[in-house]
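K.L.:
Just to be clear, the model below is a prediction. Sequence and coordinates:
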Amino acid sequence: MRTTDAAVRLAPDLDLERLVRSGLITTSFAPVVDLDTDAVVAHRVFHTSAEIDSFEMDDFVAVRRAVRESPLAGDFDSSLRAIALREAQRLELPANNRLLLTTEPQSLVTVEDRTGEPDRSAILHLHPERIAMAPAMTLRSVRQARSLGWGIGMSSIGMDLTTTAFLPLVNPSVVMLHREVLRIEDAAHIAELIRLLHAHVERTDAIIVADGITTDADVRLARAMGARFGTGTHFGAPSRTPTPVDATREDPIAAHFTRNLPAQGTPFTIAQSLRRDPMVMDADMLDAQLRSLEERTLTAGRSAVVIGVFAGLDELPATTLDRYTRIADTAGYTVMLSNGFDSPPVPAAWGGAVDTSDPLGEEYASIMVGPDWSGMTVAKRRPAPGPDGRTEFDVHVTTERYACVDAARSVMSRIRALR
C-alpha cells in the first residue's frame, strides 16, 4: 500500500534491503540547467521508496542515510546506481543526458566499464565527509573510476568551508553546492567560498552547480557566485518520466583537466621529480624552514589540509606540539604521521600507522594544500655527516601546485580512515 504519511517518510529504521530486493526503489530525475540559456545539460538522480506516491527531498535523504549507515553500504549503493542506469536506458534517455549520481566511496571499487559510452556521461558525486572517512580507498578508487569512463563530482559543498578542503585532492569536474548555500546571509562566508571555488575552477575548468534554486532571485544569486549551472524546483520537480533533451553545442565539462595520476611515491620522491637540486641544511636550519611553513598554515583557514610527517620520531618537541595544536584548531584537516607513533600526539589531529618498511618513515615534511594555495617543505637525512660532523639533510622547498597536491595525496593514500 502506498502512503504519504510523514512518519513513514522519515522512518529511521528504513528497511533498505527489503526495498532493493523487492524492486521497491524508484528513480526520479531532476533537470540541471544552464542558467544562461535555460538548456537542460544533465539530470540529477534521486532514489526513493516506490511505496510513496510523491517525491519529497526527505525521502531521498532517508534512503541515503540508510545506505551510509549500513554495513553493506557499497553493495546497496552499487545496486542503486545500477537501478538508475537501467531506468535511464528504459526511458531512452540519450547518452548526452548526463546523469549525476550520489555515491558512497565504498561502491567505487565495483563501478562498471563505461569507456564505450560518451566521456563522463555519468558523474559519481561524493560527499566530503565520506571522503574523509576513507581517504586511501577513495583516492585509489576515484582514479579507477575515471579510467573506466566515469566522471567524478563532489556535492554538499559550501555550508562549512571545510567541505572545500578535498577539492584539490579529488579534483572533481562538477562541484555541487549544498542546497542551503543560497540561504546563507553571512556575506564574509559567501565571499570566502566564492574565492575558494573559483581557485579550483581556474586551475581545472571544473563547473559549479548551484542546488536548491527555487526562485528567480536564487538564479541571480547563483550567477553572482559564479555558478553557471543550477538545479532545484524552480526548473521543475524531480520526475520519474523526464523529457529527453538534445545535446547542447558545448559540453560543459569537456575542458576539465582530470590529471588522473596514481597516488604513489613519497613527498620527497615527488619533490625530486621537479628536477631541482636539493638544499643541504643542518637540523636547526631545517627546523626553522618547517616551522616557517607551519606558521603560514595557521592563516589558511578551514579549507586547508595540513600534513606533518616526522620520520621515526616517537616524541615531538613541546613547541611543535603547541604549533600543531593551533593548526588543528584552525585547519580543515590536520594529519600527523610518524614511524614512531600510530596515534597523533595532538588529539584534534588525524593520523595512521606508517609501516617500518615504508620510505615515508625516513622523511620530515610539512605540506599544506588548499583550493587557493599550497606549499611543501620536505627533507631526508643524508647518509653521511657534514664536514663539521653535524647531521645534514637534503631539503626541497616548493609551492609548485601539483607537486604539493601529489605529495598530499601520497600521504593520504596511506590512511585508511581519518579518525
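P.N.:
That came through, no problem.
K.L.:
only C-alpha atoms for contact and neighbour calcs from this point on.
P.N.:
OK.
K.L.:
Can you tell me how far residue 354 is from residue 342?
P.N.:
Between residue 354 and residue 342 the computed distance is 7 Å (Cα to Cα, to the nearest Å).
K.L.:
ok, and what's touching stretch 254-265?
P.N.:
139-140, 143, 146-147, 171-173, 204-206, 406-407, 409-410, 413 (Cα atoms under 8 Å, 6 or more residues apart in numbering).
K.L.:
another one to put next to it:
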Amino acid sequence: METLDAVEVPIRRLDDGLLAASLVRASGPSPRRRPPHRAVPAADVSVLVPVHLGPDSGARDALGHAVRAAAESRRAGRLVAVDEVGADPRASALLALLEPEIVILASGMLTRRADSDVAPTLHAVAAHVERTGAVLVADGVDSLRHRRRALELGATHGLGRLYPPALRAEPAERFPPSPTWSTPDVETPTPYATVASGRVPVRSTEHLLARMTATLEAHAATAGPDTLVLGTFRHLDHFCASTRSRWSGMAGGVAHAGAYAVGMKAGVESGVVHTPLDPADPLAAEWNVVVLGAHFAGVLSAVSTHHRHPAGDREFDYVVSYDRPTVVRCARSILRRGPSPAARRGTG
C-alpha cells in the first residue's frame, strides 16, 4: 500500500468512448506510470495498489492495512478500487475481502496468451462483478487490438493511450451507478461475536470440532489461488503436528494462510504466516477457521465452556456460517488488528 498521489487518469467506456470518471492512482513500483493530467472528476476514487500476498511474514500486516484503508475510504465517501488484478493470481483474493466498486485488470492481461493463470483470475473477477455489480476496467488499452481483447475479458471500461486526457468538460456518467459492496463495515471484536449474533450456538465436544475444522480446511485446500485462510488456535499447544501438516499442505495453493495463537513465534513456517496473539486479546479465547475465496466462503467459530463432556472431552459452544458477508466480516475482524507487542518484537 502506498500513499495516494494527485495523478488522475480518465476511464472511458469501451463501446462509445464516453468519459466515465477520473481515477486517482496511487504512487508505487509499477513500471508504467503515465504523466499527470486533468480529467473530468465524475467520482472520487481511491485505488489500492495490490498487497503482496503469499508466504511472507509482512503479508498479514499489508492485508490489515488494506482492510483499514478501504474502511476509511468508504467513511470519507470515496469508492474503492483494486488495481493490477491479474498481475498475480493471488491478488484476486482482495476482491472478496475488500469488495471494491472498481476492478482494474493489469495491462498484462491484454497482451499475454490465455493460460492457467488468466482463467482463474477471470472466473474470480466474473464472480465478483456478478455478485456486486462492480465496474471492470482494463488497463493498457493502447490500441484497437487491446480494446478488442479488453472486451473479450469482460471489461466495460478502459484506460490507456487509446483514450487521451480530456481537454474540456465532457458528459460523464455516474461511476459506478450505485454502491456495490454488500458487507456493512461494522467492526466487531472477534469472529465469534460476528457469527453468534442472531444465531444459537451449538454445544459440542472438542473431537467433533476438530473433525469439522479439518473438513473446512479441506475445502480451503481446493478453493483456488484467490483464497484467504485464517485460523486462530488460542494457544500454540493447540496448533499440533497434524494441524501444522494440514496447513502446510494447504498453504501452497492459496493466496494467504495465516495462523494465530498465544505463544506462537512471528514468522513463516512451510508457507504459513504465524502471528502471536496477546493473551489479553479476546481473539485468544476463540477457535476460528475462516475461508474466503471467490467461489467459497465459510467460517467455524467456537469458545470453550470450561466444562468437560461426561466422556472426558472438553466442551465448546460453536457456530458456523457460509453467508458471505458474515465470513467477510470475520476475516476483516482478524486482519484489521495491528501487530501485537509480541509480533512487533518477533517473539512468542
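P.N.:
Great, that's in hand. This one's a predicted model, so the numbers in the text were calculated from it and none came from an experiment.
K.L.:
Quickly check the contacts of stretch 254-265 of structure 1 for the two that are furthest apart.
P.N.:
Within the contacts of stretch 254-265 of structure 1, 205 and 413 form the most distant pair, 24.9 Å apart (Cα to Cα).
K.L.:
on contacts alone, who are the packing partners of the longest strand along structure 2?
P.N.:
Scanning structure 2 for the longest strand, with DSSP state E as the assignment, gives strand 297-308. Packing partners of strand 297-308 of structure 2 (3 or more Cα pairs under 8 Å, 6 or more residues apart in numbering; DSSP states H and E): helix 191-196, helix 206-221, strand 286-292, strand 314-321, helix 324-335.
K.L.:
ok and that strand relative to helix 206-221, angle-wise?
P.N.:
If you take axes from the mean of the first three to the mean of the last three Cα atoms, to 10 degrees, strand 297-308 of structure 2 sits at 160 degrees to helix 206-221.
K.L.:
Trace strand 297-308 of structure 2 over to structure 1 and give me the residue numbers.
P.N.:
Under TM-score structural alignment, the match for strand 297-308 of structure 2 in structure 1 covers residues 374-385.
K.L.:
Repeat that for stretch 78-92 of structure 2.
P.N.:
Against structure 1, stretch 78-92 of structure 2 falls on residues 150-164 (TM-score structural alignment).
K.L.:
If you count neighbours, what's buried in that stretch?
P.N.:
150-159, 161-164 (16 or more other Cα atoms under 10 Å).
K.L.:
Please verify my assumption that residue 60 of structure 1 contacts residue 29.
P.N.:
No - assessed by Cα atoms under 8 Å, residue 60 of structure 1 is found out of contact with residue 29, at 11.9 Å.
K.L.:
who has more neighbours, those two?
P.N.:
residue 29 (23 against 20; other Cα atoms under 10 Å).
K.L.:
Once you drop chain neighbours, what's closest to residue 60 of structure 1?
P.N.:
Closest residue to residue 60 of structure 1 apart from its sequence neighbours, by Cα to Cα, 6 or more residues apart in numbering: residue 48 at 5.3 Å.
K.L.:
okay, now that neighbour: neighbour count?
P.N.:
By other Cα under 10 Å, neighbour count at residue 48 of structure 1 equals 25.
K.L.:
Surely it is in a strand?
P.N.:
Yes - assessed with DSSP: H, G, I helix; E, B strand; the rest coil, residue 48 of structure 1 lies in a strand.
K.L.:
Check the gap between it and residue 371 of structure 1 for me.
P.N.:
On the measure of Cα to Cα, residue 48 of structure 1 and residue 371 of structure 1 end up 34 Å apart.
K.L.:
Check residue 43 of structure 1 too.
P.N.:
Taken as Cα to Cα, the span from residue 43 of structure 1 to residue 371 of structure 1 is 27 Å.
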